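J.: Make a model of this:
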Amino acid sequence: MLLRLSHWLLILSLSATSCLAATGELRYPRAPLGEEFRPRYPLALLQLALDKAGSPLRIKPSRHHMEQDRALLNLEQGTAVDVVWTMTSIEREQRLLPVRIPIDKGLYGWRVAFVRKNRSELLNNINSLAELRQLRAGQGHDWPDTDILRHHGLPVEVSSSYDSLFLMLRADRFDYFPRAVLEARDELAHINASDLVMDRHLVLHYPTALYFFFARERPELAETVRQGLELAIADGSFEALFQRYHAADLALAHLQQRQVIELSNPLLPPLTPLQRPELWYRP
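T.: Below you'll find the predicted structure:
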């Protein structure tokens, strides 16, 4: 019985591979309305990796817009999408197959904060974790960052809606909204944020990585992208693409001039390639 089941699963896997090859498409989650600016860099890097690996696949958005939770579930179930990029965690690496090359160079673990403009100096005199615990952060209810902050005793208010977090900040439901340094500039440019500013004084740092994830049944896709990324790192095209999209983000953030509060990450998987310095940003 087990032999027949294994044979059937193998046939299904080969059938899915043949279908993907026939269509020549690698489906990614279509960004929610108003957030189309977000995936520009990951998509450019994904296509670069496919090209470097000599793959004929071309990336294509899913039919429907997807929030992160839905995209991860569809990927796990093998429906609607073939790849998702997201912050890693032990739980996510158990469910899905990561390509352990941080496409963000670890900068999703460098967090600057949005604050209300009339409280722009709120974080000016925050120099320790104990002092930061006196303030309330805002985060998504299912974001790994929420658990990381709470692990360190930081008060966090949550929402299931990304857009509502900006409304909550404006309404004084929390004091500051930590954002990855690679996100902050674009977000301020694309939302109606005239009453919000990026704090200039503080940065939170914890080790984490943004990976491309695939279904565990699709190791050949993960291996293709891994090989392509390694080739792009070796020939400098990874770094060139990263700088094209994110040099302005780093220039605006002035990370070297900020007070750094270091946090550990209890969700960090043990196979995170911290031993490879070429994969990580160092301020």
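J.: all contacts plus neighbour counts: C-alpha atoms, from now on.
T.: Fine.
J.: Tell me how far E157 lies from Y206.
T.: 19 Å (C-alpha to C-alpha, to the nearest Å).
J.: Revised request: answer the last question for G236.
T.: On the measure of C-alpha to C-alpha, G236 and Y206 end up 26 Å apart.
J.: cool, and E25?
T.: Relative to Y206, E25 is positioned 35 Å away (C-alpha to C-alpha).
J.: and those two? which has more neighbours close in?
T.: More neighbours surround Y206 than the other of E25 and Y206, with 21 against 16 (other C-alpha atoms under 10 Å).
J.: check contacts around that one.
T.: Contacts for Y206 (C-alpha atoms under 8 Å, 6 or more residues apart in numbering) come out as 109-110, 262-265.
J.: Next: P283.
T.: 255-256.
J.: That one and L250, how far apart?
T.: P283 sits 9 Å away from L250, going by C-alpha to C-alpha.
J.: How about S15?
T.: 44 Å.
J.: More neighbours: which of these two?
T.: Higher neighbour count among S15 and L250: L250, with 16 against 12, using other C-alpha under 10 Å.
J.: Name the SS class of the more buried one, please.
T.: helix (DSSP: H, G, I helix; E, B strand; the rest coil).
J.: from the contacts of Y206, which ones fall inside strands?
T.: Per DSSP state E, strands hold the following members of the contacts of Y206: 110, 262.
J.: Among the contacts of Y206, which one lies nearest to L75?
T.: G109 (23.9 Å; C-alpha to C-alpha).
J.: quick one, strands of the stretch 101-250 of the chain?
T.: Applying DSSP state E, counting those that start in this stretch to the stretch 101-250 of the chain gives strands spanning 110-116, 137-140, 156-159, 177-180, 196-198, 202-205, 210-214.
J.: Looking at the ones you listed, which is nearest to T86?
T.: Smallest distance to T86 across those (C-alpha to C-alpha): 5.2 Å, for strand 210-214.
J.: re earlier: make a markdown table from the strands of the stretch 101-250 of the chain and add distance to H246 and mean neighbour count to it.
T.: Formatted as a markdown table, the strands of the stretch 101-250 of the chain follow (distance: least, C-alpha to C-alpha, whole Å; neighbours: other C-alpha atoms under 10 Å):
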| stretch | distance to H246 | mean neighbour count |
| --- | --- | --- |
| strand 110-116 | 14 | 24 |
| strand 137-140 | 23 | 22 |
| strand 156-159 | 28 | 18 |
| strand 177-180 | 12 | 21 |
| strand 196-198 | 17 | 19 |
| strand 202-205 | 17 | 22 |
| strand 210-214 | 15 | 25 |
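J.: To compare with the earlier structure, here is another sequence to fold:
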Amino acid sequence: MRAYTARSEKLLRLVNDNRVQLFPRGVAELEAEASVVRSLYPQMLLDPHLLIVYPFAGFFYVAPENTELAAAIQTGFERVIADGSYQRLVEEAIMTPWLRRQLKLRSRRILVLQNPEVAEVLADVNPAHWIVPWNDLLSGRITSGNDLCSSSGLKRICVK
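T.: Presented below is the predicted three-dimensional model:
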């Protein structure tokens, strides 16, 4: 299998022209690209049945000697998780009402892709820091959107 990179408009065209069968997108990309899809490829649609997930994380990096900054970032992050403002940010900035309506997360089958390149690093991440319950996804305890919507942090982002 070959992999290519290009601007999303070009890759969407490949799907539209049946040159490729799939153009996976991250949930954070869907809303921003929706107007392009509507205007250029109105017959194209988001697959309503499948959600492909794989472990991925963003990290804060600081200079090794800047322990004060590292501690401040960690303390701040722990506080926003504890007070619920991190969850609210995810719900407002990423899982917008538009995205919740489009995803219809409850009705999707989940396909979990392993990410061996980062497995060792991600194993040390505190499970409370994940937006989604990766341990349950990777172990196979969550296999459907309905299962995913039952997890405590995701209940509010799932359309009933």
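J.: next SSE after the lengthiest helix in the first structure?
T.: Secondary structure of the first structure per DSSP state H: the longest helix is helix 2-23. For helix 2-23 of the first structure, the following helix or strand on the C-terminal side (DSSP states H and E) is strand 25-30.
J.: what does that next one correspond to over in the second structure?
T.: Under TM-score structural alignment, strand 25-30 of the first structure corresponds to no residues of the second structure.
J.: For that strand, which helices and strands make contact with it?
T.: strand 58-65 (3 or more C-alpha pairs under 8 Å, 6 or more residues apart in numbering; DSSP states H and E).
J.: What is the corresponding segment of the second structure for the strand it packs on?
T.: Under TM-score structural alignment, there's no match for strand 58-65 of the first structure.
J.: And that strand, how far out from the chain middle?
T.: Strand 58-65 of the first structure sits 18 Å away from the centroid of its parent chain (C-alpha atoms, centre = their mean, to the nearest Å).
J.: Can you give me the buried ones in it?
T.: Neighbour-count burial for strand 58-65 of the first structure, counted by 16 or more other C-alpha atoms under 10 Å, picks out 59-62.
J.: How about stretch 10-29 of the first structure?
T.: Buried residues in stretch 10-29 of the first structure (16+ other C-alpha under 10 Å): 20, 25-29.
J.: Could you do stretch 106-118 of the second structure as well?
T.: 106-112.
J.: That stretch corresponds to what range in the first structure?
T.: Going by TM-score structural alignment: stretch 106-118 of the second structure matches residues 256-268.
J.: list the contacts for the residue located most distally from the centre of the second structure?
T.: Residue farthest from the centre of the second structure, counting by C-alpha atoms, centre = their mean, is E65 at 32.3 Å. E65 of the second structure sits next to no residue when contact means C-alpha under 8 Å, 6+ apart.
J.: Closest one to N192 of the first structure out of the buried residues of strand 58-65 of the first structure, please.
T.: P61 (26.2 Å).
J.: Tell me who's in contact with that closest one.
T.: So P61 of the first structure contacts 27-30 (C-alpha under 8 Å, 6+ apart).
J.: do R282 of the first structure as well
T.: Contacts of R282 of the first structure (C-alpha under 8 Å, 6+ apart): none.
J.: Quickly find the element holding it.
T.: Using DSSP H and E, R282 of the first structure falls outside every helix and strand.
J.: which among the buried residues of stretch 106-118 of the second structure gets closest to D136 of the second structure?
T.: V112 (10.6 Å).
J.: pretty sure that closest one contacts F56?
T.: No: if you go by C-alpha atoms under 8 Å, V112 of the second structure and F56 don't touch, sitting 11.9 Å apart.
J.: Could you count how many residues lie near A70 of the second structure?
T.: 16.
J.: Show me the longest helix that occurs in the second structure.
T.: Per DSSP H, the second structure has its longest helix at helix 67-82.
J.: So which bits of that helix are buried?
T.: Residues A70 are the ones in helix 67-82 of the second structure that count as buried (16+ other C-alpha under 10 Å).
J.: Who are the packing partners of it?
T.: By 3+ C-alpha pairs under 8 Å, 6+ apart, helix 67-82 of the second structure packs against no helix or strand.
J.: isn't Y41 of the second structure right next to D17, touching?
T.: No: with contact defined as C-alpha under 8 Å, Y41 of the second structure and D17 do not form a contacting pair (9.9 Å).
J.: what about those two, which has more around it?
T.: Under the neighbour definition other C-alpha under 10 Å, Y41 of the second structure and D17 were set side by side, and Y41 has more, 17 against 11.
J.: Quickly note the distance from that one to F56 of the second structure.
T.: Counting by C-alpha to C-alpha, the gap from Y41 of the second structure to F56 of the second structure is 29 Å.
J.: Ok, A32 of the second structure next?
T.: A32 of the second structure sits 20 Å away from F56 of the second structure, going by C-alpha to C-alpha.
J.: Then Q74 of the second structure?
T.: Taking C-alpha to C-alpha, one finds Q74 of the second structure at 19 Å from F56 of the second structure.
J.: L11 of the second structure too?
T.: 22 Å.
J.: of these two, who's got more company?
T.: L11 (17 against 11).
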